[in-house]
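1. Here is a sequence with its predicted model. Questions after.
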Amino acid sequence: MKLYIKNMVCSRCEMAVKAELEKIGHPVVSMTLGEVEVSGDIEKSEMQLLTNNLNLLGFELLDDKVSKIIERIKNLIVDLVHYKTEKLKTNLSNYLAEDLQQDYNSLSNLFSEMEGITIEHYFIAQKIERAKELLIYNELTLSEIAFQLNYSNVAHLSNQFKKTTGFTPTHFKKLKDKKRIQIDDL
């Protein structure tokens, strides 16, 4: 049985969801961001308990097709920006269309209608939050950050950063109160 879970955006989220499934006696067969497969079916009473426990942790079980698609798009982008180190071999639209096996224009229209933001703007927001995180860690140069986030050059990253945050990356680094947004709030 496959479950789709909203707000499951990191490895700690995966551990929390796995623990909740094991509590009700359903070990995980496979897991990716936003998706969990368990062997067998989950009874109605167990599903209600799981739903309640996941809600307490800030997760939500998705049951309609549109919500599943939107969450899958978000999880693919989060995974791409925050966890993948290799550069995409194709563009974002092809990447999403291939994974979801749907026309990108349909996905884009659906995402914009449901989220009030384009897929591209969501992707940029994720990249800027990742850039903020890397700037705060202060372990990489701006050039290294631009390279890691697959920007064509530092100027492109800087322009997008300023347009999104109102600050240059250098000015952001100097701020005492770093304003980062949690992944699931984007």
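-> That came through fine. Numbering: from 1, shown residues only.
2. contacts and neighbour counts: CA atoms only from here.
-> Fine.
3. in this protein, which residue is closest to the centre?
-> Val78 (2.8 Å; Cα atoms, centre = their mean).
4. Quick check: that residue vs Lys127, distance?
-> To Lys127, Val78 is 9 Å away according to Cα to Cα, to the nearest Å.
5. Alongside the first one, take a look at this:
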Amino acid sequence: MTIYIQYMVSFRCKLLVKAELDKLGLLYTAVELGEVQLKDSLSAAQHAQLSTALLKSGLELMSNKKTILIEKIKHIVIEMVHHQGDTPVINASAFISEKLNYDFNYLSKLFSEVKGTTIEHYIIAHKIERVKELLLYDELNLTEISYQLNYSSVAHLSGQFKKITGLTPTHFKKMKAYKKRITHENV
């Protein structure tokens, strides 16, 4: 049996869900972001217990098919942006459509209706957050970040970054370094 869990977005969430399943004695074969494969079906009492336990941690069992589909789209975007080494370099719409086995136009319309933004804007927002993260780690230069996140050029990445944050990537990096230096001087 597959159950779907909303707001499950990190490794910590997976650990938390596994712990709750173990506490309730529920056997599972896989725990992925937003999705758990149980060995057996849940009784109404087990469903209620699991739902209550997850809600205490800010997670929620889902049953609405459209909500489940939206969460799957979000998880695919996170996978594309944060684990890009594991995903092929293809058109995002084709990748999402292929992963979910739905026409992209349907997915796009549904996502926009429910989330109030397009899948493209959602992807861009996640890519910019990833760029910020990589800039702060200071392990890659802008060219390497651009390549890693499948931007067509550094100029494209920089333009998108400035449009979203109001800063150039270089200015963002300098600002963070300055704040860090000031914080250490005041300690």
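-> Structure received. The structure presented is a predicted model; accordingly, all values stated were derived computationally and were not measured.
6. quick one: TM-score?
-> The TM-score (TM-score structural alignment, normalised by the length of structure 1) is 0.90; 178 aligned residues with a Cα RMSD of 1.5 Å.
7. quick revisit: name the SS class of the residue nearest to the centre of structure 1, please.
-> helix (DSSP: H, G, I helix; E, B strand; the rest coil).
8. That one reaches Gln126, doesn't it?
-> Yes: at 6.8 Å, Val78 of structure 1 counts as touching Gln126 under the criterion of Cα atoms under 8 Å.
9. Do a quick rundown of the helices in structure 1.
-> 11-23, 44-56, 65-82, 92-100, 104-115, 119-137, 142-148, 154-165, 169-174 (DSSP state H).
10. average distance between the second one and structure 2?
-> Once superposed with structure 2, the aligned residues differ from helix 44-56 of structure 1 by a mean of 1.3 Å; criterion: mean Cα distance after the TM-score superposition for structure 1.
11. next one: the shortest one
-> Superposing on structure 2 and averaging over aligned pairs (mean Cα distance after the TM-score superposition for structure 1), helix 169-174 of structure 1 comes out at 1.0 Å.
12. Next, the buried residues of that helix.
-> Pro169, Phe172, Lys173 (16 or more other Cα atoms under 10 Å).
13. So which elements touch it?
-> helix 119-137, helix 154-165 (3 or more Cα pairs under 8 Å, 6 or more residues apart in numbering; DSSP states H and E).
14. so how many other residues sit close to Leu107 of structure 2?
-> Residues near Leu107 of structure 2, counting by other Cα atoms under 10 Å, number 21.
15. do the same with Met62 of structure 2
-> 17.
16. show me the contacts for it.
-> Ile3, Tyr4, Ile5, Gln6, Ile68 (Cα atoms under 8 Å, 6 or more residues apart in numbering).
17. again, only this time at 6 Å
-> Neighbouring residues of Met62 of structure 2 by Cα atoms under 6 Å, 6 or more residues apart in numbering: Tyr4, Ile5.
18. Next: Lys162 of structure 2.
-> Lys162 of structure 2 neighbours (Cα under 6 Å, 6+ apart): Thr168.
19. Distance check, it against Pro169 of structure 2.
-> In terms of Cα to Cα, Lys162 of structure 2 sits 7 Å off from Pro169 of structure 2.
20. just the helices and strands packed on helix 169-174 of structure 1: most buried one?
-> Mean neighbour counts were compared across those using mean count of other Cα atoms under 10 Å; the top stretch is helix 119-137, at a mean of 19.
21. Distance from that helix to the middle of the chain?
-> Remark: helix 119-137 of structure 1 is offset 11 Å from the chain centroid, using Cα atoms, centre = their mean, to the nearest Å.
22. how big's the offset between it and structure 2?
-> Mean deviation for helix 119-137 of structure 1: 0.6 Å (mean Cα distance after the TM-score superposition for structure 1).
23. Next, the angle from that helix to helix 154-165.
-> 100 degrees (axes from the mean of the first three to the mean of the last three Cα atoms, to 10 degrees).
24. Hey, what's the angle from helix 119-137 of structure 1 to helix 92-100? Just curious.
-> 100 degrees.
25. residue at max distance from the center of structure 1?
-> Largest centre distance within structure 1, by Cα atoms, centre = their mean: Ser45, 29.9 Å.
26. any idea how far that residue lies from Leu88 of structure 1?
-> 42 Å.
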